[in-house]
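structure of the sequence below:
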Amino acid sequence: MGVVNVTPDSFSDGGLWFDEATAIRHGLELVEEGADLVDVGGESTRPGAARVSLEEELARVVPVIRALAGEGVAVSVDTMRAEVAKAAVEAGALLVNDVSGGLADPVMPQVVAATGVPYVVMHWRGHSHDMDKRAVYEDVVAEVCEELAKRVDFVLAEGVSESQIVLDPGLGFAKQTEHNWQLLAGMDRLHELGHPLIIGASRKRFLGRTLADQDGTPRPFSRSDDATLAVTALAARAGAWCVRVHRVGPNADAVRVAAAWKQGGDG
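Predicted coordinates:
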């Protein structure tokens, strides 16, 4: 899954693809590099980010989705709003990626159920402005699994089918560095929830903090791509259904290498 942030303030590439024509061109480039899905989002979820209006989010994402879908691109929409999800699917989106797992907009599961498209339900404890305060766990893997299971029960009760659900442990969302690594190491327990997993580690803060300089200065986002590749390969080898990344080409290669490694072991 390649990322197209139609935003001026996303954490790693805010503003680069904010112009509609540039965003469309970037989405097409990601497909050429090997993206199976292009994830279009109009609202930054970086720590501390303020929300945009519904009207602004619609204006950012719908034209880009419509244009990419018109070119035959498999598009997903990254949104927490049911109205945006509905408009995006009507414009051609084939998947709804909701980082709040239906908590930000309780109508979202009903809307997704009506569309029939796959639904990414992410682990989430609150909006970006204060999510770091919520990063308190005794056993992060057990608690994330428990909270995701509750979200699955909720969306199923709202009409979403089992076959639509994809789960995301929410790396970086109300998680400190050690929590993210524990979740990645605990992917086998996440698999026990019985749904495909998507992993979104690309350029996130925990990579930069893990690779900090000797004086403790975190590595900048722009120099975290090699670390992202390592996570991609390991996540793919551990059975991830999808990885969400900013640089598609090298990560697509990493997935292919992991698949060949697994096939070699199975053979």
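
only C-alpha atoms for contact and neighbour calcs from this point on.
Noted.

could you pull out the strands for the stretch 101-250 of the chain?
In the stretch 101-250 of the chain, the strands defined using DSSP state E, counting those that start in this stretch lie at 119-122, 165-168, 198-199, 242-243.

check the offset of the third one from the chain's centre.
Using C-alpha atoms, centre = their mean, to the nearest Å, we find the averaged C-alpha position of strand 198-199 to lie 7 Å away from the chain's own average C-alpha position.

to check against the first, give me the structure of this:
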Amino acid sequence: MNILSPGTPLSLNRQDIQVMGILNVTPDSFSDGGQFASIDNALKQAEQMIEQGASIIDIGGESTRPGAADVLVEEELSRTIPVIKAIKQRFNINVSIDTSKAQVMAEAIAAGADLINDVRALQEPGCLEIVGQSSLPVCLMHMQGQPRTMQHNPQYQDLIGDIKQFFEQRIEDCHEHGIEKERIILDPGFGFGKTVEQNYRLLANLTCFDDFNMPILSGTSRKSMIGKLLERDIEQRLAGSLTTALLAVERGASIIRVHDVQETMDAIKILQITHQLTN
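Down below sits the predicted model:
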């Protein structure tokens, strides 16, 4: 286990642990909506997360919380592209664009983005082509349904098997568009079309995705799977977020997407030293 520090090139080595700091430049994200909508506030938050140890900053301009409304491409561009440019100009840090729109992907790549993070796994028109024409890595996330309706009544015949089948098809589609498996990261999609029990079953069985031999991204930070189990409001979910992050690392996740960078780094460093000293 090797924890990457800020300024280190983006790694797709499954043995490297990377903390991805969440930077939502939206007015309605579930945890921090509106806090970082201005460039100045976004830069301050990015700087703080970098100082705390994040090696990736994930910038999102459209909320994907349950029930979230769609955002026009022009609005998403105006929220994200200036922030990407400003961060890349000021800091030596990997920047990820959290989007499902081909035009946003294209302009983010031109602005200096290092990673495409797509909750819809490149299923929207033009996305496979844009990423295929680039050399950037991409994170494919599993989601049942769409953000507006995904939590109404999620059902699976075989939770792990269904998600693996989804990834197999998306990987094949990527390959057909020139996106090599060496560029692909997989995200099982905690909280995206899963019940509380399904989320924890997924976490408990995360090693099942080792079969793909690809980096796994885990994003459980402050999510309702924690709040509902522990009966905690969003600002009271740190302990649950840290626990699920450590469980994910123990089960093979190598990119941990979080709001609380410093606390997550501290927890992973303790996990790292115990691994190193295990006889």
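
what TM-score do we get after superposing?
TM-score of the superposed chains, computed with TM-score structural alignment, normalised by the length of structure 1, equals 0.94; 259 aligned residues with a C-alpha RMSD of 1.2 Å.

quick revisit: out of the strands of the stretch 101-250 of structure 1, which gets nearest to Leu190 of structure 1?
Checking the strands of the stretch 101-250 of structure 1 against Leu190 of structure 1 by C-alpha to C-alpha gives strand 165-168 as the closest, at 8.6 Å.

mean deviation, that closest one versus structure 2?
Mean deviation of strand 165-168 of structure 1 relative to structure 2 after superposition (mean C-alpha distance after the TM-score superposition for structure 1): 0.1 Å.

can you tell me how far Leu171 of structure 1 sits from Gly101 of structure 1?
In this view, Leu171 of structure 1 and Gly101 of structure 1 are 14 Å apart by C-alpha to C-alpha, to the nearest Å.

and those two? Which one has more around it.
A count of neighbours by other C-alpha atoms under 10 Å puts Gly101 above the other of Leu171 of structure 1 and Gly101, at 27 against 24.

and Ala93 of structure 1, which of the three is it?
coil (DSSP: H, G, I helix; E, B strand; the rest coil).

quick one, what contacts it?
Ile65, Arg66, Ala69, Ala74, Val75, Ser76, Val77 (C-alpha atoms under 8 Å, 6 or more residues apart in numbering).

structure 1: which residue goes with Leu230 of structure 2?
Residue correspondence to structure 1 (TM-score structural alignment): Leu230 of structure 2 is matched to Leu211.

tally of neighbours for its match?
For Leu211 of structure 1, using other C-alpha under 10 Å, the count is 17.

and stretch 185-205 of structure 2, end to end?
Stretch 185-205 of structure 2: ends 18 Å apart by C-alpha to C-alpha.

what range in structure 1 does that stretch sit on?
Using TM-score structural alignment, the residues of structure 1 aligned to stretch 185-205 of structure 2 are 166-186.

mind listing the helices for structure 1?
In structure 1, the helices defined using DSSP state H lie at 20-33, 54-70, 82-91, 108-115, 140-157, 177-185, 187-191, 205-210, 225-237, 248-266.

show me the contacts for Ala106 of structure 2.
Counted by C-alpha under 8 Å, 6+ apart, Ala106 of structure 2 has contacts Ile130.

how near is it to Ser134 of structure 2?
Distance, Ala106 of structure 2 to Ser134 of structure 2, using C-alpha to C-alpha: 9 Å.

still on that earlier bit, switch the strands of the stretch 101-250 of structure 1 over to CSV; also include distance to Ala227 of structure 1 and mean neighbour count.
What follows is the strands of the stretch 101-250 of structure 1, written out as CSV (distance: least, C-alpha to C-alpha, whole Å; neighbours: other C-alpha atoms under 10 Å):
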stretch, distance to Ala227 of structure 1, mean neighbour count
strand 119-122, 22, 27
strand 165-168, 19, 23
strand 198-199, 14, 24
strand 242-243, 14, 22
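
am I right that Thr232 of structure 1 is in contact with Val243?
Yes: Thr232 of structure 1 lies in contact with Val243 (C-alpha atoms under 8 Å); the separation is 6.5 Å.

what do these two both touch?
Ala201.

residue contacts, the closest residue to Asn199 of structure 2 other than its chain neighbours?
Excluding its sequence neighbours, the residue lying closest to Asn199 of structure 2 (C-alpha to C-alpha, 6 or more residues apart in numbering) is Phe190, at 5.8 Å. Taking C-alpha under 8 Å, 6+ apart as the criterion, Phe190 of structure 2 is in contact with Asn199, Leu202, Ser218, Gly219, Thr220.

hang on, the earlier thing: would you format the helices of structure 1 as JSON lines with distance to Thr7 of structure 1 included?
Output for the helices of structure 1, formatted as JSON lines (distance: least, C-alpha to C-alpha, whole Å):
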{"stretch": "helix 20-33", "distance to Thr7 of structure 1": "10"}
{"stretch": "helix 54-70", "distance to Thr7 of structure 1": "8"}
{"stretch": "helix 82-91", "distance to Thr7 of structure 1": "15"}
{"stretch": "helix 108-115", "distance to Thr7 of structure 1": "22"}
{"stretch": "helix 140-157", "distance to Thr7 of structure 1": "28"}
{"stretch": "helix 177-185", "distance to Thr7 of structure 1": "25"}
{"stretch": "helix 187-191", "distance to Thr7 of structure 1": "31"}
{"stretch": "helix 205-210", "distance to Thr7 of structure 1": "19"}
{"stretch": "helix 225-237", "distance to Thr7 of structure 1": "21"}
{"stretch": "helix 248-266", "distance to Thr7 of structure 1": "19"}
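
nearest to Gly42 of structure 1, of the ones you listed?
helix 54-70 (5.1 Å).

quick one: the closest one aligns where in structure 2?
Across structure 2, the stretch matching helix 54-70 of structure 1 (TM-score structural alignment) is residues 73-89.

now do stretch 83-97 of structure 1
Under TM-score structural alignment, the match for stretch 83-97 of structure 1 is residues 103-117.

longest strand in structure 2, by residue count?
strand 16-24 (DSSP state E).

how much space between Thr274 of structure 2 and Asp32 of structure 2?
Distance from Thr274 of structure 2 to Asp32 of structure 2, by C-alpha to C-alpha: 33 Å.

could you report the neighbour count for the residue mapped onto Trp124 of structure 1 from structure 2?
Structural alignment (TM-score structural alignment) places Trp124 of structure 1 against Met143 in structure 2. Counted with other C-alpha under 10 Å, residues neighbouring Met143 of structure 2 total 21.

likewise Ser134 of structure 2?
When neighbours are counted by other C-alpha under 10 Å, Ser134 of structure 2 comes out with 12.

what's the match for it in structure 1?
Using TM-score structural alignment, the equivalent of Ser134 of structure 2 in structure 1 is Thr115.
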